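**Q** A predicted structure for the sequence below; I have some questions about it.
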Amino acid sequence: MNIFRHRPLGLLAPVLLIAVAGCSTADDSGTVAVPRPDAKTATVCRDLHRVLPEKLDGRGRDDPEPRSAYTAGWGSPAIILRCGVARPPKMVDPEVAEGRDADAIAGGVDGVDWLMEKESDGTWRFTTASRVAYVQVSLPEGMSGQDGTPVLTELAGVVKKAIPKGIASMR
């Protein structure tokens, strides 16, 4: 069963009324929790880190502390990318697969599948699906889910280049 239908995120974002518990990693503090991927995942995450753009959505690269090959940031407040994160619980929720879950929605942008979630603090988080590593992109407060479409479009090429299609670790 393929739960990740290819829907344009830009059209879906305005209709989402999402409330997911958790905390955002896209804040003004300049620090981000660094993922601890297994060896196989770490290799592709380092490959991704090497090809990440210097600019994203018009924002300059400004990686968060602590510096890591598994995290990247652009702008202030920052768009944050984390590679090697654990699979989001909503990714295996059958309600998401049927499109009945108002907490999360799946969609594709330029050949990369994403799970889109709105955090309890109002920020947005996107996590890749159908790739050998989970890549998470968090938008800062003030950016809407629809603002994520150009960000994901810009990242699609490097994600496809560095993170092969497949099934990520079940951790």
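**A** Everything's here; your move. Residues are numbered from 1 along each chain as shown.
**Q** CA only for contacts and neighbour counts going forward, please
**A** Fine.
**Q** and the contacts of stretch 58-69?
**A** Contacting residues not belonging to stretch 58-69 are listed as 30-32, 34, 45-46, 49, 53-55, 71-75, 78 [Cα atoms under 8 Å, 6 or more residues apart in numbering].
**Q** again, 7 Å this time
**A** For stretch 58-69, the external contacting residues (Cα atoms under 7 Å, 6 or more residues apart in numbering) are 30-32, 46, 49, 54-55, 72-75.
**Q** buried members of those residues into ChimeraX, please.
**A** Restricted to buried positions by 16 or more other Cα atoms under 10 Å, the ChimeraX selection for those reads:
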select :30,32,46,49,72,73,74,75
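**Q** structure two is appended below for comparative analysis:
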Amino acid sequence: MKRLLRPVLVAGVALVAAACGDGAVQVPVPQPDTATQRLCEGLRLPEKVHGQQRRDTSPKSPLTAAWGSPAIALRCGVPRPAALQPASALVTINGIDWFGYPVDRPVTFTAVARQAYVEVTVPPKYNPAGDVLIELGPSIKATIPEKPEGQI
């Protein structure tokens, strides 16, 4: 397993979660192309992640999901991370390559080398973040096909 420790700026994507409570979590909805949207709409996510119950997102969208408070947030169909380069360090967990950024918290991981980019933001409360990625991996692997070898 490779580890990513490079600092990278996050451009234009901010998760605005409710500080506490069980209200809907504000998660920006990605705007993918039609083919990517269809893949993402097929994603069947668990009701619990890291022991946390699934929450509503606002605006409501099949491309977003959240669990717990503070929220673990998922967005499917996001653009390729601007900082992702062929030489970027990736973490491979159960056959899924993840690009993590930034080094400070919360960390956002993007599943790469798939036909749709899936972004997961993990607040520090849920460390190690890898546990969250392990739990979400089977859903992503079953729904979002890999890109041809060598493409990220």
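**A** Okay, I see it. Bear in mind that the values here come from a model prediction, so they are computed numbers and not experimental data.
**Q** JSON lines for the contacts of stretch 58-69 of the first structure, including secondary structure and distance to Gly122 of the first structure?
**A** Below are those laid out as JSON lines (DSSP: H, G, I helix; E, B strand; the rest coil; distance: Cα to Cα, whole Å):
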{"residue": "Gly30", "secondary structure": "coil", "distance to Gly122 of the first structure": "19"}
{"residue": "Thr31", "secondary structure": "strand", "distance to Gly122 of the first structure": "19"}
{"residue": "Val32", "secondary structure": "coil", "distance to Gly122 of the first structure": "18"}
{"residue": "Arg46", "secondary structure": "helix", "distance to Gly122 of the first structure": "30"}
{"residue": "His49", "secondary structure": "helix", "distance to Gly122 of the first structure": "27"}
{"residue": "Glu54", "secondary structure": "coil", "distance to Gly122 of the first structure": "27"}
{"residue": "Lys55", "secondary structure": "strand", "distance to Gly122 of the first structure": "24"}
{"residue": "Ala72", "secondary structure": "strand", "distance to Gly122 of the first structure": "21"}
{"residue": "Gly73", "secondary structure": "strand", "distance to Gly122 of the first structure": "19"}
{"residue": "Trp74", "secondary structure": "strand", "distance to Gly122 of the first structure": "19"}
{"residue": "Gly75", "secondary structure": "coil", "distance to Gly122 of the first structure": "19"}
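**Q** JSON lines for the contacts of stretch 58-69 of the first structure, including distance to Gly10 of the first structure?
**A** Formatted as JSON lines, the contacts of stretch 58-69 of the first structure follow (distance: Cα to Cα, whole Å):
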{"residue": "Gly30", "distance to Gly10 of the first structure": "28"}
{"residue": "Thr31", "distance to Gly10 of the first structure": "29"}
{"residue": "Val32", "distance to Gly10 of the first structure": "27"}
{"residue": "Arg46", "distance to Gly10 of the first structure": "29"}
{"residue": "His49", "distance to Gly10 of the first structure": "26"}
{"residue": "Glu54", "distance to Gly10 of the first structure": "24"}
{"residue": "Lys55", "distance to Gly10 of the first structure": "21"}
{"residue": "Ala72", "distance to Gly10 of the first structure": "24"}
{"residue": "Gly73", "distance to Gly10 of the first structure": "22"}
{"residue": "Trp74", "distance to Gly10 of the first structure": "21"}
{"residue": "Gly75", "distance to Gly10 of the first structure": "22"}
